[in-house]
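> take this sequence and fold it.
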Amino acid sequence: MYQQHLLPFAGSLGWSALIAAMPIITLLLLLGVFRTRAWVATFSGLSVSLAIALFVYTMPVGQTALAASQGVAFALFPLAWTFTTAIWIYQMTVDSGHFQVQWRALVRITDDRRIQALLIAFCFGSLLEALAGQGTPVAITTVMLLAVGFSPFRAASTALVANTVPAAFGPLGLPITTLAKVTGLPVDDLGSMAGRQVPVIALFVPLLLVGIVDGRRGLGERWWPALACGLAFALAQFVASNYVSMPLADIAAALAGAGAVIVTARIKVTSPASVPVIAGGAVDLPPPAFTERQRPPHDRTAALRAFAPYLIIVMTFTLSQLPPVKRALEFATVAIDWPGLHLRTASGAPSTLSVFKLNWLSAPGSLLLVSGLLTMMVLRIHPRAACSAYVRTLGQLREAVLCVTGLLGLSFVMNASGQAATLGTWMSGAGPFFAVLAPVLGWLGVALTGSDTSSNSLFGALQATAAQNTGLSPVLVTAANASGGVIGKMISLQNLTIAAGAAGLTGREGDLFRKMLGWSALLLIGMCLLVGLQSTTLLSWMVP
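Predicted coordinates:
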């Protein structure tokens, strides 16, 4: 039995926190400064974390190795299982020729890539996050953006930025229900509080997407649809999380945002928009602007069949959430105490970190496999061709799988040894100013784990305790963990790896990280200011 230590070095919280931060510093330096390959950076960070766990936190060798092995297992199932299966479905559409049909159909809707980014990456991606999560939205929207002519780098960047604000409530409110479970706070209050923080950021993300796609010109020509999308999304997310049903917040927001884009994109409030010709990084692919006579031939039956994989995915995940179906799928779920891993928290209470949830039927990857099998039938793909596509997909994503494996091993070792708890405790020593720092913990947790749910499990209880010790509202501070976490999604190495793998950019995760870091930091500052003001009399009326 290993009990975590908060002050392993010289009895000093400051020095202990500095040492605990070394794996993260190593990871960021190698990825962002020295531009090493992502899997090299993650395994280097894992090595540093293992050394600190063994020699500073005096964690037994066996317990340290078991914690790392649990992270590896979690990386393979459900994470790698999810994104490899999602990209396999895309690969089948390419092999069967339906990828080009998707392109023609999407061009008929709009040949303006700024509107395509809003509809595909932000709205449809939010719907997928609401139903699936775990990297599925990034994988699928990246390849859909490739289908309409985005360059690989721009497709990956757009998908990463879009997969932020829906993360707090997806899939189906799981991050908030997890937060309530680890803190003992009312789930309705936490959902309401997050619904008064995240929608503020949601107002600006569509504008940011248009700026990423086409810079100042894009904002000048398409600010109106982007603003309408952000307003509709934010309002629907707020109303659903506060007054209707928190698990449905992202579904309502995605549909409202898409409706606003479709309506307002036809309203000309500035000069007629031109289709952006984008420079920088990589040149975007065709299509050019089409007149009605020049538009590609359109067969509605062929288009419906081409988009069948995405329709099947939405239907499969929607059906899986119906109470009878969900109960049947969860019946096969097994919660396993990782063999030999015995942990206690710093307070001496048994730790739940050693529990491994094997949800082999309800996991997103398993549901995607069902979707893939149905796709084979609809697209009339021979089983041998489908198997060949899966083998090629695994080959293309081998570095992505390796990277996620190292990352989750790092995360689990930091959690199990107490390194993450030391960092959180050090930050909670800021007193009332901790309200401003609370979103940073959530941001850091998601950047490390790639999941708002995991971040809430990691730091939720600590946030609640710190709030009580500093006289702040536990609901405000704890919800800020989830709200800050959404901003960390765009720099999460897990998501960066998935986006790079989907776009064929494996090895360029560092370039994506540098591209995302500035925007993530800017949005994080905004969230920190909002939570800080909500802790004062100025905006305390926003706290339920």
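
> alpha carbons only for contacts and neighbour counts from here, please
Will do.

> residues in contact with residue 393?
Contact analysis of residue 393 by C-alpha atoms under 8 Å, 6 or more residues apart in numbering lists 84, 87-88, 91.

> return the member of those nearest to residue 505.
Nearest to residue 505 out of the contacts of residue 393 is residue 87 (C-alpha to C-alpha; 13.6 Å).

> please report how far that closest one lies from residue 187.
34 Å (C-alpha to C-alpha, to the nearest Å).

> could you also give me the structure for this next sequence, so I can compare it with the first?
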Amino acid sequence: MQIILAATPVVLLIVLLGFLKLPGEKSALITLGATILIAIFGFSLSFGDTALSIGYGVTKAVFPILVIILMAIYSYNVQVKSEKIEIIKQQFSAISKDKSVQVLLLTWGFGGLLEGMAGFGTAVAIPAAILISLGFKPMFSAVVSLIANSVPTAFGAVGIPVIVLAREVEMTDQITLISSHVVWQLAVLMFLVPFLIVTLAEKSVKSILKNILLSVLVGTVTLAVQYYAAVYIGAETPAILGSIASVVVIIVFGKLTANREVKDSYLNFSFNQIFQAWSVYGLILLLVLLTSPLFPFTAFMKANWDIFQTNFNFNVAGTLHTVGIYWLTDTGVLIFVSSLVGGLIQGLSLGSLFSLLGKTTIQLKKTVVTVCCLISLSTLMDFSGMITVLGLALATATGALYPLFAPAIGALGTFLTGSDTSSNILFGKLQATVADKIGADKGWLAAANTTGATGGKIISPQSIAVATTACGQQGNEGVILKKAVGFALLYILIAGIVVYLGS
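Just a heads-up that it's a prediction; the model follows:
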């Protein structure tokens, strides 16, 4: 009965979104209501702890997720308002008229870089918005951005998921080992995901050989660079360096395969025009990198500048939980500052920039409801024990075949929470415990959790909410879920086979 009750919110959300095709905000609100009843009457969570769990969930939704979504969309709106997005569009077109090259460059290359540096939806929102500006259909832009935002999330936000995972399984001294395991488990997918992206972008038979060649080149470079970074540097840089290497390869491939007409129509812009056009995104990348764990500024600030830190504390079931905001290094704040300064560089007035921020905030009202409800219900499922019940049930049911299903548990965590990091917190210890019981390599199965979590990211309702917002498709969350779920299941199956064979 507990398993049935614990599974009810997951099944209900899928039915409401995928089959009844209710809008995301209505589906999330109904599912949250059901989860509250199950938590109180099925898992004996007190009314007080239920209320605190919801408050904690809403706070986590706002800081940092909703703030980052808002600022990511705002950064794009600034580009549109200043009309500098036209220069970026023409530059991408000048690299290659080939749709597959453009899509792969934006989603896998630029999106992977955003994920590696910032995470929390930026890698879906910004590439999807630019794709639409290039003339791609909103639904396609949403789905392809979600698919691309899979492999890079393993080391997203400067390696935080793997760093947290190593801490959870008490292997912080072997973090490079876990990092290398993650890379090897994702190796096949580093070739297949780019191939899927370029095939979706250009489905003609005559493009197959070209798409295979591009995918092999990008996959090889991504694998080599990520493995080197994982083994010799750590968890912080594989996604960042791998994406940068991919961008270089895709651009070179695009220029070498461009036809004569494209080369003759190459658009030359002055340095000042290019600087203005890329000022917003350039500042985002620069500030996020400077305030990452790669540099000492963040640690120094947290230790010495308490005035710039705000903590929200929630005592749920006798355990203190804190949402901390570091205002000088918060990703949402950094994107806001970059958008504001970049907008001024692009010639917009301060008044028009703040007016645009207000309009963008209103644009996201449905997303606010959706994300707050989703994070709250995942928090309730965590504190009431529902997620643990689901994970243990799967582990018990699979027995000796457990390694085949280990990534599915990580995917479940990301589907419910929207975060690879949260999935590792929820199920990292479970994976390590089962590994000890069945005599498997603890580090390998722990890595399987984050490998699977990257697949769950594709169909996470929170990620879909980001995609629909960026593409102006609010209300079509169910349609996107149905389009993406097949790719996600295949992704998780491949990951499971790799983990099983490697165990």
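
> can you give the structural similarity as a TM-score?
Overlay of the two chains. TM-score (TM-score structural alignment, normalised by the length of the second structure): 0.94; 495 aligned residues with a C-alpha RMSD of 2.0 Å.

> compare residue 87 and residue 187 of the first structure (neighbour count), which wins?
Set side by side, residue 87 of the first structure and residue 187 show more neighbours around residue 87, with 26 against 19, by other C-alpha atoms under 10 Å.

> I'd like to know how far that one sits from residue 53 of the first structure.
36 Å.

> next: residue 59 of the first structure.
To residue 53 of the first structure, residue 59 of the first structure is 6 Å away according to C-alpha to C-alpha.

> same check on residue 515 of the first structure?
Residue 515 of the first structure is 32 Å from residue 53 of the first structure, where distance means C-alpha to C-alpha.

> map residue 255 of the first structure across to the second structure for me.
Applying TM-score structural alignment, one finds that residue 255 of the first structure aligns to residue 244 in the second structure.

> what residues are up against that match?
Per C-alpha under 8 Å, 6+ apart, neighbours of residue 244 of the second structure: 109-110, 113.

> quick check: residue 336 of the first structure is in a strand.
Yes - judged by DSSP: H, G, I helix; E, B strand; the rest coil, residue 336 of the first structure forms part of a strand.

> just give me the neighbour total for it.
For residue 336 of the first structure, using other C-alpha under 10 Å, the count is 11.

> got it, and residue 92 of the first structure?
When neighbours are defined as other C-alpha under 10 Å, residue 92 of the first structure has 25 of them.

> please apply the same query to residue 324 of the second structure.
Residues near residue 324 of the second structure, counting by other C-alpha under 10 Å, number 16.

> what's the answer for residue 393 of the second structure, then?
Counted with other C-alpha under 10 Å, residue 393 of the second structure comes out at 13.

> show me the contacts for it.
residue 3.

> same thing but at 10 Å, please
Contacts for residue 393 of the second structure were tallied using C-alpha atoms under 10 Å, 6 or more residues apart in numbering; they are 2-3, 387.

> over to it. Which of the three states is it?
Three-state assignment for residue 393 of the second structure (three-state DSSP): helix.

> quick one: the strands in the first structure?
Per DSSP state E, the first structure carries strands over the ranges 2-3, 334-337, 343-344, 355-358.

> now those as CSV including distance to residue 491 of the first structure?
Listed next are these as CSV, based on distance: least, C-alpha to C-alpha, whole Å:
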stretch, distance to residue 491 of the first structure
strand 2-3, 31
strand 334-337, 30
strand 343-344, 30
strand 355-358, 26
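
> of all these, which one comes closest to residue 205 of the first structure?
Proximity to residue 205 of the first structure (C-alpha to C-alpha) singles out strand 355-358 among the strands of the first structure, at 33.4 Å.

> against the second structure, where does that closest one fall?
Against the second structure, strand 355-358 of the first structure falls on residues 322-325 (TM-score structural alignment).

> which parts of that stretch are buried?
324-325 (16 or more other C-alpha atoms under 10 Å).

> how about stretch 458-470 of the second structure?
For stretch 458-470 of the second structure, by 16+ other C-alpha under 10 Å, it's 458-470.

> follow-up on the earlier one: residues making contact with the match of strand 355-358 of the first structure?
The contact list for stretch 322-325 of the second structure (C-alpha under 10 Å, 6+ apart) reads 56-57, 59-60, 63-64, 308-315, 330-331.

> just the buried ones from the residues you listed?
Listed as buried from these are 56-57, 59-60, 63-64, 314, 330-331; burial here means 16+ other C-alpha under 10 Å.
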